[in-house]
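Student: I need the structure of the sequence given here:
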Amino acid sequence: MTSLICPPLQRPLLAAAALAAALGLAHPAALAQNGPQLNLQRIELTAGMHRIEAQVAKASQERQIGLMNRPSMPQHEGMLFVFEQPATQCFWMKNTLLPLTAAFVADDGSIVNLADMQPQTEDSHCSQKPVRYVLEMNQGWFAKKGLKAGSRLGGAPFSARP
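Tutor: Sure thing, here's the model as predicted:
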C-alpha cells in the first residue's frame, strides 16, 4: 500500500479543490474539458423560411463554455447566447473545434453583423454595436441561406420584444 504525503502548504489547496468539486463549483474551463454541453434548453428560431434549432446559453457559465469541445454540429443547429443587457459582445474560439459564423443580433432580431471564426484561435470577433444576442452556426450557413447584416431572425426571444 502506498500513502500520499502532502507538504503542509499543499494540504489547504487540495482540501479547497476537493470541497469545490464536491459542491459542483468547478472552474468553467475545467468543465469544458469534460466534453461539450449538449443538454441546454433548445428553442426554434427562423431565418426567412429556414428553421434553426438553437441551444440557449443564458447563464454566464453556459456562455463561457459555448460550443467548446464539440466535434460536429448538424447544419440546422446552432447556439444562441443571451446576455442580460445589450453591450458590445466579443467572442473567440479557444477550445472550439468547429469553424463557426457568429451573427450578432439586435433585440428586434435583425442581424447587426456576421463574423467568420476559425477553430482554436484567440482572435476577438465583436459586434459592431451593442447587442443582447449572438447566434453561432456552422461556418457558411448564413452565406448559403443568403443571410447578411440587416436580415431578420424570428422566434421567441425576438417576437417577445417590442
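Student: contacts, neighbours, all on C-alpha from now
Tutor: Fine.
Student: I figured P99 hits A115, correct?
Tutor: No - P99 is beyond contact range of A115, at 10.8 Å (criterion: C-alpha atoms under 8 Å).
Student: in contact with the residue nearest to H76 when sequence neighbours are not counted, which residues?
Tutor: Nearest residue to H76, sequence neighbours excluded (C-alpha to C-alpha, 6 or more residues apart in numbering): I52, at 5.2 Å. Neighbouring residues of I52 by C-alpha atoms under 8 Å, 6 or more residues apart in numbering: E44, L45, T46, H76, E77, G78.
Student: run the chain-centre distance for the strand ranked longest in the chain.
Tutor: When the chain is parsed with DSSP state E, its longest strand is strand 77-87. Remark: strand 77-87 is offset 8 Å from the chain centroid, using C-alpha atoms, centre = their mean, to the nearest Å.
Student: what does stretch 139-154 give?
Tutor: For stretch 139-154, the distance to the chain centre is 18 Å (C-alpha atoms, centre = their mean).
Student: here is the second sequence; please produce its structure so I can put it next to the first one:
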Amino acid sequence: MKAPVSSSFNTVFVYLLATVFAFFFSVANADMLGMTKQFSTITIDLKNKQLQVEYADTWELRAQGLQDRKSLCEQCGMLFNFGNSRQVSMWMKDTYIPLDVAFINRDGIIVNIESMKPLDTTSIPSKGKVLYALEMNLGWFKANGINVGDKMVLRVSNAAQ
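Tutor: Take a look at the predicted model:
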C-alpha cells in the first residue's frame, strides 16, 4: 500500500520540475525574443540643461517605454524617436509614475507639453507632426522653465538620429 504515497510524491516532483523548467524557458525565451530590451542612453540639450535620458528608437522600445517602473530619478527621462515626423499619441498603460510629455518636431522645437496620469489609457496627442516625445517626471518642464517653442538638441552621431 506504499505505492500511492510514492506515486503522489512522483506526481508532485514532476509538477515542480515542469514548473521550474517552464519558468526558466519563458525567461530565456523572453530574452531571445527581445521582450526584455535594454535602453541605450542619449544626451540632449534643452534650454540651459544637459540631460542623459533613455532612448526608445525602435517599435519594441517605444512600446515598452516606462511601463512597470515605480520611480524615475529627478533628472531622468525617456526620449522616444518615431523614425519619421507624424501625428502621435502617448498613453500610460502599466506606467505607475505621473509624467509630463513634450512633443518635439523634426527641428527640435517643442510643440506641446502635456501631463499624463499613472495607468490612464487615454491617448494624449501631439499638436501636429512630431519626430520625438520626451517623458519626464510630472512638473519637470515647468520647474525647469522649459516651454512650448523651446528647442531640444541631440548630442549624438548622425547614425543614431
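Student: can you tell me the element the residue nearest to H76 of structure 1 falls in?
Tutor: strand 50-57 (DSSP states H and E).
Student: for E62 of structure 1, same thing?
Tutor: Residue-wise, E62 of structure 1 maps onto helix 60-65 under DSSP H and E.
Student: what's the answer for F13 of structure 2, then?
Tutor: Applying DSSP H and E, one finds F13 of structure 2 within helix 3-32.
Student: can you tell me the closest non-neighbouring residue to the spatially most central residue of structure 2?
Tutor: Nearest residue to the geometric centre of structure 2 (C-alpha atoms, centre = their mean): G65, 1.3 Å. Spatially, and ignoring its direct neighbours in sequence, G65 of structure 2 is nearest to A56 (7.0 Å; C-alpha to C-alpha, 6+ apart).
Student: structure 1: which residue goes with the one you found?
Tutor: Under the alignment (TM-score structural alignment), A56 of structure 2 pairs with A57 in structure 1.
Student: then W140 of structure 2?
Tutor: Checking TM-score structural alignment: W140 of structure 2 goes with W141.
Student: quick check: that match touching Q75?
Tutor: Yes - the criterion here is C-alpha under 8 Å, and W141 of structure 1 meets it with Q75 at 7.3 Å.
Student: which of the two has more residues huddled nearby?
Tutor: W141 (16 against 13; other C-alpha atoms under 10 Å).
Student: how far away is the more buried one from A106 of structure 1?
Tutor: Using C-alpha to C-alpha, to the nearest Å, we find W141 of structure 1 at a distance of 19 Å from A106 of structure 1.
Student: go on, A47 of structure 1?
Tutor: 14 Å.
Student: this completes my enquiry, with thanks.
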